[in-house]
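In: no sequence on this one, just coordinates:
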């Protein structure tokens, strides 16, 4: 399961291995001292397949498999069953597939993990991708809700269906935490330490601010993976979070 809010800083940071080929990803993960969690996304998984998850786990890492499953209930459930059996401990599914798909996905993930003898994963419902801006969301998808309203509605749908958490922008974390107390997981991409370029994320926040807002874990990619010294960048993020933990 996702770590509790009492976990140490390294347990709260998931490093995204985006833009790497399989060997680069494995080398990178092995070289960062204290790394606990990594994210395997679509690009890496399509190139490397399930083997990359197994090899990362052999290196002692916990894996967030971010494939954002979105399909009819039976297909979504089958995908979650197989992903759970790989040993991925966080798995993303799109909330907008609806309650039936979410319920069957959750049940299948538990079944897959139990059959493989691996930890039961936490499914994370994707609400609104952090690349969306409100005016464009309304214009292109004809969704009249604000992003905040849309995120809250999809998070509630997911929680009611038994999903263990959701992925959200850090800007929505405080409102969602008020609505969904721990142990409901809030995993936030769009994390940019001070002085780092925003890139293609539209709704961003610093690491300590996101944790203070109620995030359970942070997904950080390029600010660490593209740094001149990734070990130092990871340690710096951990230090920011340790300062917050010490203050509380």
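Out: Noted; the coordinates are in hand. These numbers come from a predicted model, not from an experiment.

In: going forward, measure contacts and count neighbours with C-alpha atoms only.
Out: Fine.

In: Check the gap between the residue most central in space within the chain and residue 29 for me.
Out: The centroid of the chain falls nearest to residue 187 when counting by Cα atoms, centre = their mean (4.8 Å). Distance, residue 187 to residue 29, by Cα to Cα, to the nearest Å: 20 Å.

In: can you check residue 49 too?
Out: In this view, residue 49 and residue 29 are 17 Å apart by Cα to Cα.

In: Of these two, which one has the most company?
Out: residue 29 (23 against 13; other Cα atoms under 10 Å).

In: Strands of this protein, start to end?
Out: Secondary structure of the chain (DSSP state E): strands located at 13-16, 37-41, 62-69, 90-94, 122-126, 165-167, 185-188, 217-220.

In: how about JSON lines for those, with distance to residue 137 added?
Out: Below are the strands of the chain laid out as JSON lines (distance: least, Cα to Cα, whole Å):
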{"stretch": "strand 13-16", "distance to residue 137": "25"}
{"stretch": "strand 37-41", "distance to residue 137": "23"}
{"stretch": "strand 62-69", "distance to residue 137": "19"}
{"stretch": "strand 90-94", "distance to residue 137": "16"}
{"stretch": "strand 122-126", "distance to residue 137": "15"}
{"stretch": "strand 165-167", "distance to residue 137": "17"}
{"stretch": "strand 185-188", "distance to residue 137": "19"}
{"stretch": "strand 217-220", "distance to residue 137": "23"}
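
In: Take this one as well and set it beside the first:
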């Protein structure tokens, strides 16, 4: 994969996406296509980004009965995305079905997309989880439970906040991927995220991938913001 900093392309259409990417020139990126962009533009968006040489995280967070997820993943496997995901709350059988679908839909000789599971959204607080989801105990324990379930299902890793990474790696192993959204500069706005971290802290805590959205896409100079965050993430002093 091109690098482990993933830019969230939270745009409504291809035109705005192209406008954002233009200053990056020939830089090969790892980008995230989420619900907003995919639902309004469809598979052609993934095809376009792959044609430009970018790696793609197709972030659709599938959560349904096992057979539905299996058949959906079978179709998504043909799009060429490098990373896809489901909700761990769907359960072990659903996650196993997701892998079955990806294996069935991956062209012979090609590597199936990596598949990870969302544990708890980084916009969720512990109080919110206790009160609204009726999940008692600490948020960290809940995330670790979902991560263990994901590992038992055979998936490649999880989406979590940076604050749970260390314990996940200690419990499950360093080979189990942790993809961490909610990345901001120290002085940046948190927007609707609750569990945030800087790129440097994410590196220190052991994140495998970081996902950065508005801190780059809404910056006055997105390219400079990207390079600054990439340097901080890689531990490069400027």
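Out: Good, I have the coordinates. These numbers were taken from a predicted model, which means no experiment stands behind them.

In: before we move on, back to that, map the residue nearest to the centre of the first structure onto the second structure.
Out: Matched across to the second structure, residue 187 of the first structure falls on residue 179, judged by TM-score structural alignment.

In: Pretty sure its match sits against residue 158.
Out: Yes - look at residue 179 of the second structure against residue 158 with Cα atoms under 8 Å: they come within range, at 6.2 Å.

In: Can you tell me the closest non-neighbouring residue to residue 149 of the second structure?
Out: residue 92 (6.3 Å; Cα to Cα, 6 or more residues apart in numbering).

In: meant to ask about residue 221 of the first structure
Out: residue 16 (4.5 Å).

In: Pull the contacting residues for the one you found.
Out: Counting by Cα atoms under 8 Å, 6 or more residues apart in numbering, residue 16 of the first structure touches 38, 39, 40, 41, 219, 220, 221, 222, 225.

In: Now do stretch 184-199 of the second structure: everything it contacts.
Out: 122-125, 161-163, 181-183, 210, 212, 215, 229-230, 232-233.

In: who's in contact with residue 34 of the second structure?
Out: 8, 9, 10, 58, 59, 60.

In: err, residue 36 of the first structure, not the other one
Out: Contacts of residue 36 of the first structure (Cα under 8 Å, 6+ apart): 10, 11, 13, 14, 60, 61, 62.

In: which two from these end up farthest apart in space?
Out: The distance between the two most remote of the contacts of residue 36 of the first structure (Cα to Cα) is 15.4 Å, for 13 and 60.

In: More neighbours: which of these two?
Out: Neighbour count, other Cα under 10 Å: between residue 13 of the first structure and residue 60, residue 13 has more, with 25 against 14.

In: What does the more buried one correspond to in the second structure?
Out: Using TM-score structural alignment as the criterion, residue 13 of the first structure maps onto residue 5 of the second structure.

In: leaving aside the residues next to it on the chain, what's closest to its match?
Out: Nearest non-adjacent residue to residue 5 of the second structure (Cα to Cα, 6+ apart): residue 210, at 5.1 Å.

In: what's the counterpart of the one you found in the first structure?
Out: In the first structure, the residue paired with residue 210 of the second structure according to TM-score structural alignment is residue 218.

In: do residue 126 of the second structure as well
Out: Residue pairing (TM-score structural alignment): residue 126 of the second structure is matched to residue 134 of the first structure.

In: what residues are up against the residue lying closest to that match once chain neighbours are set aside?
Out: With Cα to Cα, 6+ apart as the criterion, residue 134 of the first structure has its nearest non-adjacent residue at 5.8 Å, and that residue is residue 147. Residues near residue 147 of the first structure by Cα under 8 Å, 6+ apart: 128, 133, 134, 137.

In: Ok, residue 182 of the second structure next?
Out: 122, 161, 190, 193, 194, 195, 196, 197, 211, 212.

In: Turn the residues you listed into JSON lines, including neighbour count.
Out: What follows is the contacts of residue 182 of the second structure, written out as JSON lines (neighbours: other Cα atoms under 10 Å):
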{"residue": "122", "neighbour count": "20"}
{"residue": "161", "neighbour count": "27"}
{"residue": "190", "neighbour count": "18"}
{"residue": "193", "neighbour count": "16"}
{"residue": "194", "neighbour count": "15"}
{"residue": "195", "neighbour count": "20"}
{"residue": "196", "neighbour count": "21"}
{"residue": "197", "neighbour count": "22"}
{"residue": "211", "neighbour count": "21"}
{"residue": "212", "neighbour count": "24"}
